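1. predicted model and sequence below, questions to follow.
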Amino acid sequence: MSDLVSIITPAYNAANYIADMIESVLAQTYTEWELLITDDCSTDNTVDIVRSYAAQDTRIKLFRLEANSGAGVARNNSIREARGRYIAFCDSDDLWKPCKLERQIAFMSEKGYKFVYTKSDVIDTAGNVIAINERVPRVSYRSTMIVNYIGTTTVMYDTEGIGKFYMQNVRKRQDWLLWIDILRVTRYAYCLPERLSSWRSGNEGSLSSDKSSLFRYHLMIYRDYLGFPAPVAFLMCYGVSLPCFMVKKIRHRLINYLYSHGGRYQ
């Protein structure tokens, strides 16, 4: 029997996109999965949409928080309910390619990896590919403390041997902290160099759309969660992480310039 994959999805006012996300999971060639959606007190009809799918497929499960608590708390609720050997993440406005789970599990099984991620497309609100998120082949605990190359919707980790991991109680950058926590145990995460998911850019409600306070949160994380003294945290944030982040962005733009001029998005 195939190993179960638990797919972790937080949802908040996701009515415009969540049906597309669910359809992309239903289209998976690997069928041993459960989709655990925790709604964070949506005020639109997100819950009604999820309920309609759950009524048709028992692999889809809906949970609801009593108070609006943020994506990290919603994800943790789904992780708590997860029964699968593998934990994967798919945000409510993102999409997976049909072979995503199949290819990723095969990659992990063949290589013996416990923590992996993939390349991804960047799509606009209409679903058109507008960029490519290329990834480095391997990241470590130390490198990820400096700059994050791991996209949430691309991740899978194997609970067999390393157990479940939960997100820290912060409103933003929970995913980055989670990768750091997992990498304390696995040492490395490895990239399957295929574009197996699509991250939606330009969505006003996207969990990843607000970058304005990125480095303020980085500074807080270095100081309060990673335990650096304040001067070291400031140096790590603005003297090391920020320059590396800028190099990452320049690399991303160069790669996508080459893709767009070569007509290679599709």
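-> Received it, and whenever you're ready, just let me know what you need.
2. alpha carbons only for contacts and neighbour counts from here, please
-> Will do.
3. now the element after the helix or strand encompassing residue 55, going C-ward?
-> Per DSSP states H and E, residue 55 falls inside helix 46-56. Next along the chain after helix 46-56, taking DSSP H and E as the criterion, comes strand 60-64.
4. so which elements touch that next one?
-> On a contact count with 3 or more CA pairs under 8 Å, 6 or more residues apart in numbering; DSSP states H and E, strand 60-64 meets strand 33-39, helix 46-56.
5. so the first one versus helix 46-56, what angle?
-> Right, the one you point to is strand 33-39. Here the directions of strand 33-39 and helix 46-56 differ by 150 degrees (axes from the mean of the first three to the mean of the last three CA atoms, to 10 degrees).
6. want to compare, so here's the second one:
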Amino acid sequence: MSQQIAILLASYNGEQFIREQIDSILSQSCTNWHLYIRDDNSSDDTLLIEHEYESRYPQQITVVDIPSVERGAKHNFWLLSQYVLKETDAAYIMFCDQDDVWIQSKIEDTFSAMKSAEQKFQDRRILVHTDLKVVDRNLKVLGNSFIKYRALNPSYTEINRIVVQNNVTGCTTMLSRDLLGKAFELEDVGEIAMHDWWFSLVASVFGHIVFVNKPTILYRQHGDNVVGATKVNSLSFILKRLSGNNHIKKTLHMAVDQAKVFLNTYQDIPLDDRSSLESFAKLYEYSKIQRILTLSKGHYWKQGPIQIIGEYIFI
């Protein structure tokens, strides 16, 4: 395919919303793209709907059949990414969830930021991501800014912050082909927490992360999301995080394990970043007091005061 931008849509039992998502892509102001869809063995009519669109728009949409025993969004997006690297010459890759709606200028705004970043940094390893509007199943706005909704700070792009908590939402991203290729030095995607977090780590160490302070997606919350949006500063969130919930423990262990995988995958990590990653990767070799001191010394902090307090309590 000759289109410059490859859009990857990973689907599973998405018949309720997927038409609206694909229609929003077809309505984009930028048309220099091709949509690649892989279905993860849906039991509803999702695949039938996708083939319907493929037959109507063969120059814009391809449904790919990539057999795999692995299931889940992470594996689905990884297989699609692998396909695009091998079978297309697309220079840029975007990721698409089945149940959102893209604002009409999403591709145009993201691509513009990508080209500006390439000129600014004189680099071909760029990750661009944007804000989102959080909406309910009927597209009623719950929050005009996902970044504020989740108390995230996209200016944190250093590895000591990204390794603890990802602030990049995968369905908003555009990656340069060179960055995606670097990410694929990983041999087994099953070893990492999530594909978009891995891309963020790679961009932090080997490239650049650029944030567009503009919502480009209606991020639909409907109860079945693989990864949803919880309002971080709400009373219910605060009580849940500080009342013995083990979510923070699990995510910290996951982050430490992923740091170990990153260190094992790349031998060309710059010295300062390697030192930071090695210190974090050893976190659970220490006593609790030593873990707290390590967090403080290395600035391995989550984002938002409640998150940080919970991190220190449950480390």
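-> Done, it's in. Remember, it's a predicted structure, so these values are computed and weren't measured experimentally.
7. rewinding a little: ranking the helices and strands packed on strand 60-64 of structure 1 by burial, who's on top?
-> strand 33-39 (a mean of 25; mean count of other CA atoms under 10 Å).
8. with structure 2 superposed, average distance for that one?
-> Superposing on structure 2 and averaging over aligned pairs (mean CA distance after the TM-score superposition for structure 1), strand 33-39 of structure 1 comes out at 1.1 Å.
9. okay, the angle between that strand and strand 60-64?
-> Going by the same axes, to 10 degrees, strand 33-39 of structure 1 makes 20 degrees with strand 60-64.
10. how far off centre is the helix holding residue 55 of structure 1?
-> Centre-to-centre, helix 46-56 of structure 1 and its host chain are 22 Å apart (CA atoms, centre = their mean, to the nearest Å).
11. which one of the helices and strands packed on strand 60-64 of structure 1 lies closest to residue 198 of structure 1?
-> When these are compared by CA to CA, strand 33-39 sits nearest residue 198 of structure 1, at 17.5 Å.
12. what does that closest one contact?
-> Strand 33-39 of structure 1 has contacts (CA atoms under 8 Å, 6 or more residues apart in numbering) with 4-12, 46-47, 59-65, 74-75, 77-78, 81-82, 84.
13. which of those residues count as buried?
-> The neighbour count (16 or more other CA atoms under 10 Å) marks 4-12, 46-47, 59-64, 74-75, 77-78, 82, 84 as buried among the contacts of strand 33-39 of structure 1.
14. what ranges does structure 1 have for its helices?
-> Counting by DSSP state H, structure 1 has helices at residues 18-26, 46-56, 71-81, 100-111, 141-146, 174-186, 214-220, 230-234, 242-262.
15. distance check, the aligned partner of residue 130 of structure 1 in structure 2 against residue 22 of structure 2.
-> Matched to structure 2 by TM-score structural alignment, residue 130 of structure 1 sits across from residue 142. Distance from residue 142 of structure 2 to residue 22 of structure 2, counting by CA to CA, to the nearest Å: 22 Å.
16. of these two, which one has the most company?
-> residue 22 (22 against 16; other CA atoms under 10 Å).
17. look up how far residue 295 of structure 2 lies from that one.
-> Counting by CA to CA, the gap from residue 22 of structure 2 to residue 295 of structure 2 is 43 Å.
18. repeat for residue 205 of structure 2
-> To residue 295 of structure 2, residue 205 of structure 2 is 19 Å away according to CA to CA.
19. so in structure 2, which strand runs the longest?
-> If you go by DSSP state E, structure 2 has its longest strand at strand 208-221.
20. which secondary structure elements does that strand contact?
-> In this structure, strand 208-221 of structure 2 makes packing contacts with strand 101-102, helix 106-121, strand 126-136, judged by 3+ CA pairs under 8 Å, 6+ apart.
21. buried ones in that strand, by neighbour count?
-> For strand 208-221 of structure 2, a neighbour-count test (16+ other CA under 10 Å) marks 208-212, 214-221 as buried.
22. pull the contacting residues for the residue nearest the centre of structure 1.
-> When CA atoms, centre = their mean is applied to structure 1, the residue found nearest the centroid is residue 152 (1.2 Å). If a contact means CA under 8 Å, 6+ apart, then residue 152 of structure 1 has 89-91, 175 as its contacts.
23. that one maps to what in structure 2?
-> Per TM-score structural alignment, the equivalent position to residue 152 of structure 1 in structure 2 is residue 170.
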